[in-house]
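*Asks:* With the input below, show me the fold.
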Amino acid sequence: IVGILRLVRVLPSLTSTMLNCCTAPAPVTAEDFEVREVYEARTTKSPAVPPEEALRLLQEGNARYTKANNTVVRKGLAEQRKQLVEYGQKPMAVVFGCADSRAPIDTIFDALPGDLFILRNAGNTCTRAEGSMVGSIEYAISHLDSKLILVLGHTKCGAIAGATKTMLAQKEKKDCSCLAKGSSALDILLDGLVPVAKQAADENPGAAEAEIATKAVHVNVFHTICRLFSYSKALRDMVSSGEVQVHGGIYDLESG
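*Replies:* Okay, here's the model as predicted:
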């Protein structure tokens, strides 16, 4: 995750943030080739990974991905699969990302089976408390003992671009919603992201459509985090106690 990685530790006040800008990936050299001999999977027999350590492991995995790009060779995967089947999973983190095929979450974090509990939809958005995203996150933190949640947006997000276009069309028509009876599921999805695009436009008056969409990617990560907190008492309680942390990030499609 290069260019900008916004890591937001979401405390009860939702006010504490830190910004970590990463450098561009270095050229691949012979020293970059390594073998990760992994024989122990993350199973129910493993200790829970503290959120700070899980975040560090995600950053290190992404650094390997951007630096070597598939030069890491894994060994012991057959044994690891056997352990996961026999003992069950205990992923170190939940990653809630976009369904975009250009942002494969396991790959960009150089993760192995059992490492991550991954949730994806178009626009990495959560518009309903009753949706499967909220329930899945509660399952991961309450039953799988995952201590870190990362909401991950990405550059050039098609869902956000579509929502921006929808927002501008609504603004031109002076209509709060373009939805009509019989609207498609896609129309409903984009309409749910319109407030994100509107906030980005309001914060950047006079900006062109493409610039609004770029800004909206960042706004959307924060919107999703806030909605998760709004919808889930279990999440609020576990973050308030310090047991779980929620962070936000942006994946750069070009740099990795």
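*Asks:* Going by C-alpha atoms from here, please, whenever you check contacts or count neighbours.
*Replies:* OK.
*Asks:* my guess is Val72 contacts Glu37, does it?
*Replies:* No - using Cα atoms under 8 Å, Val72 is not in contact with Glu37, being 10.3 Å away.
*Asks:* Look at these two and report which has more neighbours.
*Replies:* More neighbours surround Val72 than the other of Val72 and Glu37, with 15 against 11 (other Cα atoms under 10 Å).
*Asks:* gap between that one and Asp191?
*Replies:* Val72 sits 41 Å away from Asp191 when distances are taken as Cα to Cα, to the nearest Å.
*Asks:* cool, and Ala207?
*Replies:* To Asp191, Ala207 is 20 Å away according to Cα to Cα.
*Asks:* which residue ranges form the helices in the stretch 151-256 of the chain?
*Replies:* 158-173, 185-203, 209-231, 233-240 (DSSP state H, counting those that start in this stretch).
*Asks:* wait, which of those is closest to Leu55?
*Replies:* Closest of the helices of the stretch 151-256 of the chain to Leu55 is helix 233-240, at 15.2 Å (criterion: Cα to Cα).
*Asks:* hey, where'd the strands end up in the protein?
*Replies:* Taking DSSP state E, the strands of the chain run over residues 5-7, 18-20, 35-37, 73-75, 93-98, 116-121, 148-154, 245-251.
*Asks:* for comparison, sequence B:
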Amino acid sequence: MRHGFASALVMALGLCTSAMASSAATGMPADEALILLKDGNARYMSGQSTHPNLTAERRAETVRGGQHPIATIIGCSDSREPLELIFDQGVGDIFVIRVAGNVAGPDELASFEYGVGHLHTPVLLVLGHTSCGAVTAAVENAKVHGNLPFLINQIKPAVARAKAWSPNASGADLLDKAIKANVWLTMENMLRKSAEIRELVQQGKLLLIGGVYDLHSGQVKWLGTHPDQASLLAAATKAHVQMKPKHVQPPVPATGKTEAADQGSMIDPAPAHPEQAAPSAPAHQ
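*Replies:* Next up is the predicted model:
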């Protein structure tokens, strides 16, 4: 009896928070959005998912009023990491980017910027997962084919960092550390390479956080903000300012030239050789 009541209570609370998410519009505070994600993951992990916002009415609502997701999330393409299910969210609730190894290349960065800049999601989550095949390939320096080397090479700096942190780590321990380091690396690339993300974080309008999803338990381990976020923001902002082109005064015309000569200088000179001249238009027959 108690179990039935508890299950009903969890379902009711889940529907309540889902209703909050479905009515979420631009301006939801990041801490509220994060609570919705954490509560949804708790329901999923405990087998109490409510599967919200999957009705025809919800689809029609998002067509009429547009999408107002509560978070932008990048996760791995791994079929065992279904992001909407992990957080017990439905249609229009989260803006999802998935790519093997949850890396941040140019296409992914553009998608992040759409989510946080156009859709105004208050949370940007980088979510790695245990037993990641892409990170495993980077750790083992596996021989890969086709376009995969380009992807794996983006992860290798995270592996090198994990080895530097823990020189004696190996096997599963090294893999776990590399997965976490890869989450940090993607967050760093966001801050370094996207002025829009950087400015939103600096203005307090965006919460950039990391996490690792456990394939066995279904639980998301929240890593929080990047431990070096402040220094990364400062360094990236300084580099961005230094790269801005300086205003250059136009050259002063040389003195002693007549106006006619100056005007003549604007005319393209005749070709040095007659054969270089453009062919004339054919005469009318």
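*Asks:* Give me the TM-score for this pair.
*Replies:* For this chain pair, the superposition-based TM-score is 0.76 by TM-score structural alignment, normalised by the length of the first structure; 211 aligned residues with a Cα RMSD of 2.4 Å.
*Asks:* before we move on, the earlier item: neighbour count winner among Ala207 and Asp191 of the first structure?
*Replies:* Shown here are Ala207 of the first structure and Asp191; by other Cα under 10 Å, Asp191 has more neighbours (22 against 14).
*Asks:* what residue of the second structure takes the place of that one?
*Replies:* Using TM-score structural alignment, the partner of Asp191 of the first structure in the second structure is Asn153.
*Asks:* again, but for Lys173 of the first structure
*Replies:* In the second structure, no residue is equivalent to Lys173 of the first structure according to TM-score structural alignment.
*Asks:* Tally up the residues packed near Lys173 of the first structure, please.
*Replies:* 11.
*Asks:* Next, work out how far apart it and Gln245 of the first structure are.
*Replies:* Using Cα to Cα, Lys173 of the first structure is found at 41 Å from Gln245 of the first structure.
*Asks:* excluding its backbone neighbours, what's nearest the residue at minimal distance from the centre of the second structure?
*Replies:* By Cα atoms, centre = their mean, the mean C-alpha position of the second structure lies nearest to Phe112, the distance being 3.8 Å. Excluding its sequence neighbours, the residue lying closest to Phe112 of the second structure (Cα to Cα, 6 or more residues apart in numbering) is Thr72, at 6.9 Å.
*Asks:* what residue of the first structure matches up with that neighbour?
*Replies:* Under TM-score structural alignment, Thr72 of the second structure pairs with Val94 in the first structure.
*Asks:* So its match sits against Ala140, correct?
*Replies:* Yes - if you go by Cα under 8 Å, Val94 of the first structure and Ala140 touch, sitting 7.1 Å apart.
*Asks:* Quickly list what's touching both of the two.
*Replies:* Shared contacts of Val94 of the first structure and Ala140 (Cα atoms under 8 Å, 6 or more residues apart in numbering): Phe117, Ser146.
*Asks:* related to what we said a few turns ago, distance to Glu203 of the first structure added to the strands of the first structure, as a markdown table?
*Replies:* Converted to a markdown table, the strands of the first structure look like this (distance: least, Cα to Cα, whole Å):
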| stretch | distance to Glu203 of the first structure |
| --- | --- |
| strand 5-7 | 18 |
| strand 18-20 | 20 |
| strand 35-37 | 45 |
| strand 73-75 | 45 |
| strand 93-98 | 24 |
| strand 116-121 | 26 |
| strand 148-154 | 19 |
| strand 245-251 | 19 |
